[in-house]
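structure for the following, please:
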Amino acid sequence: MKEAQYWQREGEKIRCQLCPHYCLVADGQKGRCGVRENRGGKLYALNYGQIGALALDPVEKKPLFRFKPGSMILSVGTTGCNLDCAFCQNWELVSGRGGREEISPEELVALAENYRPVGNIGLAYTYSEPLMWFEFVLATAKLARGKGLANVLVSNGYINEAPWRELLPWLDAANIDIKGEKEFYRKLCKARPEPVWRAVELAVEAGVHVEITCLLVTDENDSPEQIEALARRLADLSSKIPLHLSRYFPRRSLTAPPTPLERMYEAQAIASRYLKYVYLGNLP
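Model (predicted):
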């Protein structure tokens, strides 16, 4: 646990300013992410230094297909998320189920260095929502950069501009989820898309290598019109931004059938009219 950044007092409560929810948190209560708590008039990051998942992965698994392909990357995750996606693939980890271990930024960077002989290029902050691990990710990323290690973020991109600008100089690559249009975010994620698009824009402007993932959920965000709108907007930033279209399978509380294969192939064809690199994921 560590005192959090980006908050201010409002009377007897605290206004968290890390993400666009701007949670107003009473003493003894947590924000929507479940990992930032008001304790005695200060906001604390409860998940600081807590690791719930750790693995040495191919960088393509993040997925990053055009950032140091063929490399391995030490991938770490904690608990907590500021979205509430009905189809969440990692909801057990996000909710804090399972064991957790304590580690310091210095220990994690040293561990990443130990894996260099087997092709490790750095650290990927992933699995849950690393932006809700902001203080730990920032401290670790600074140390990793000093050791010549790459920093990769796999994120929903739902963060306010000030903390995002503070983190961006320490990132080498990011895969950011763009989940759908306004109604999709409202209905299935309890959030809004525009902060995510702003995060993507700022990352591109900062020179971070950006790839985008969109999970195509059956009959929710997989129409030709929605795919075209997504691809066109990305192309307005750069036609060279890789787009990963992933196939949905029933998970957590969403029971819609898996995305039909023909829709996946159609979506790839549509997006490829605007973007140079369009990949399909979660296919047999």
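
only C-alpha atoms from now on, for both contacts and neighbour counts.
Noted.

in this structure, which spans are helices?
For the chain, the helices defined by DSSP state H cover 91-94, 105-114, 134-146, 161-167, 182-184, 194-205, 224-237, 261-271.

quick one: closest of these to residue 175.
Ranking those by proximity to residue 175 (C-alpha to C-alpha) places helix 194-205 first, at 9.4 Å.

so which elements touch that closest one?
Other helices and strands packing on helix 194-205, by 3 or more C-alpha pairs under 8 Å, 6 or more residues apart in numbering; DSSP states H and E, are helix 161-167, strand 209-216.

which one of these is the most hemmed in?
strand 209-216 (a mean of 23; mean count of other C-alpha atoms under 10 Å).

what helices or strands is that strand leaning on?
When contacts are defined as 3+ C-alpha pairs under 8 Å, 6+ apart, strand 209-216 sits against strand 173-177, helix 194-205, strand 243-247.

so which of these gets nearest residue 164?
helix 194-205 (7.2 Å).

buried stuff in that closest one?
Applying a neighbour-count criterion of 16 or more other C-alpha atoms under 10 Å, one finds 195, 196, 197, 198, 199, 200, 202, 203, 204 buried in helix 194-205.

so how far is residue 51 from the first one?
For residue 195, the distance to residue 51 (C-alpha to C-alpha, to the nearest Å) stands at 27 Å.

quick one more, to check against the first:
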Amino acid sequence: MADLIIIVYIIIFISIICSSYVAIKLFKNKINYLIGILSVATALIELVVLSSVIWINDFEKLVPRKFCIFQGIALQYCAYLQIISALCFSIHLYQLLVRQKERNSQTLHKAYIFAIVIIPIIMTIIVSIESIQYDAIQPFKIACDIKNPQWVKLIGYPGFNLIGTIIGAYFSIRAVFKVFRHLDQFKSQMTDTSKIAANKSKPTGDVNEEGVTNEIAEETGVKKDFIRKIRKSYNMTKAAAIRMVLFSFGLTLINTLASVHTVLLFIKGGEDKTTGLRTADFAVAFTGIIIYVIFGLPSLFRKRS
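The predicted structure is shown next:
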């Protein structure tokens, strides 16, 4: 178990680097600030958990009580911030692609910022009051978190994030369907344009007339440029669609892993008696790496191509 804990800490450290890289890159280029905030929140969650390494020999027995409470509350806030920024990103894609809203709509962006700032604070205050009142925050294997009662835990990130994930998945799926419809349109347009260009390239009548031949060549060249532009748009749209699918799947997988144990215990009316590493620990460890794979690697590939 000790070796596995060390490996998890190493993965968390790598994950912090990955999520921090994505955040810095996005903020530096002034693009996709919602994913930038998501990356920051992810890095903070992982950093909060990594701080437990100080008591790596026996965290559950050695961790100070005040630090344990602080860490448990900090985890809730960062998790709220993470899911709200992810949900805003899913809604933003839906507004752009399905409802055809403007990318720079000030009303939408103000709503996103309001939600990102206010909702995590309100939820953290609520869960902090209940956690302290019921002494719900207890040490697990590598971090302090809400343990019992389960209804308090559902107010925390396991319940809140799962609901946010379901809502975000709905908006993401709607947006993805819209993008794939665009891809079908691009394909049809490329096929039709290619056929027209092929027909134009076949001279009719007197092929010895140099002027007609030159005109056909020029027109064919224009068509080929147009086809190249359509193909470029198609490839960019396809890459965006793939990232959207990966984002939706990754977000759903991570939050399901972090929440399913709590939901099942709540349904059964049982108590959390976990003694080893939890699925939530592995979810935290790999989130930053997943964000990097989805939003970091594509930009690296574009640079090298």
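
can you pull the TM-score for these?
The TM-score (TM-score structural alignment, normalised by the length of the first structure) is 0.23; 113 aligned residues with a C-alpha RMSD of 6.2 Å.

can you lay out the helices and strands packed on helix 194-205 of the first structure as CSV showing distance to residue 77 of the first structure?
Formatted as CSV, those follow (distance: least, C-alpha to C-alpha, whole Å):
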stretch, distance to residue 77 of the first structure
helix 161-167, 17
strand 209-216, 18
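
mind checking which of those is nearest residue 247 of the first structure?
Across these, residue 247 of the first structure has its closest neighbour in strand 209-216 (5.7 Å, C-alpha to C-alpha).

next, the angle helix 261-271 makes with that closest one.
Note on geometry: by axes from the mean of the first three to the mean of the last three C-alpha atoms, to 10 degrees, strand 209-216 of the first structure and helix 261-271 are set 140 degrees apart in direction.

turn the helices of the first structure into TSV, including distance to residue 73 of the first structure.
Formatted as TSV, those follow (distance: least, C-alpha to C-alpha, whole Å):
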stretch	distance to residue 73 of the first structure
helix 91-94	20
helix 105-114	8
helix 134-146	12
helix 161-167	19
helix 182-184	32
helix 194-205	21
helix 224-237	26
helix 261-271	27
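
among those helices, which is nearest residue 176 of the first structure?
Closest approach to residue 176 of the first structure among these (C-alpha to C-alpha): helix 194-205, 7.3 Å.

sorry, back to before: dump the helices and strands packed on strand 209-216 of the first structure to CSV, plus distance to residue 161 of the first structure.
As requested, those are arranged in CSV below (distance: least, C-alpha to C-alpha, whole Å):
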stretch, distance to residue 161 of the first structure
strand 173-177, 15
helix 194-205, 7
strand 243-247, 23
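
quick one: the buried residues of helix 194-205 of the first structure as CSV, columns for distance to residue 15 of the first structure too.
CSV is the format used below for these (distance: C-alpha to C-alpha, whole Å):
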residue, distance to residue 15 of the first structure
195, 18
196, 21
197, 23
198, 22
199, 21
200, 25
202, 24
203, 26
204, 29
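
list the contacts of the residue nearest in space to the middle of the second structure.
Geometric centre of the second structure, nearest residue: residue 247, 4.7 Å, by C-alpha atoms, centre = their mean. Counting by C-alpha atoms under 8 Å, 6 or more residues apart in numbering, residue 247 of the second structure makes contact with 291, 294.
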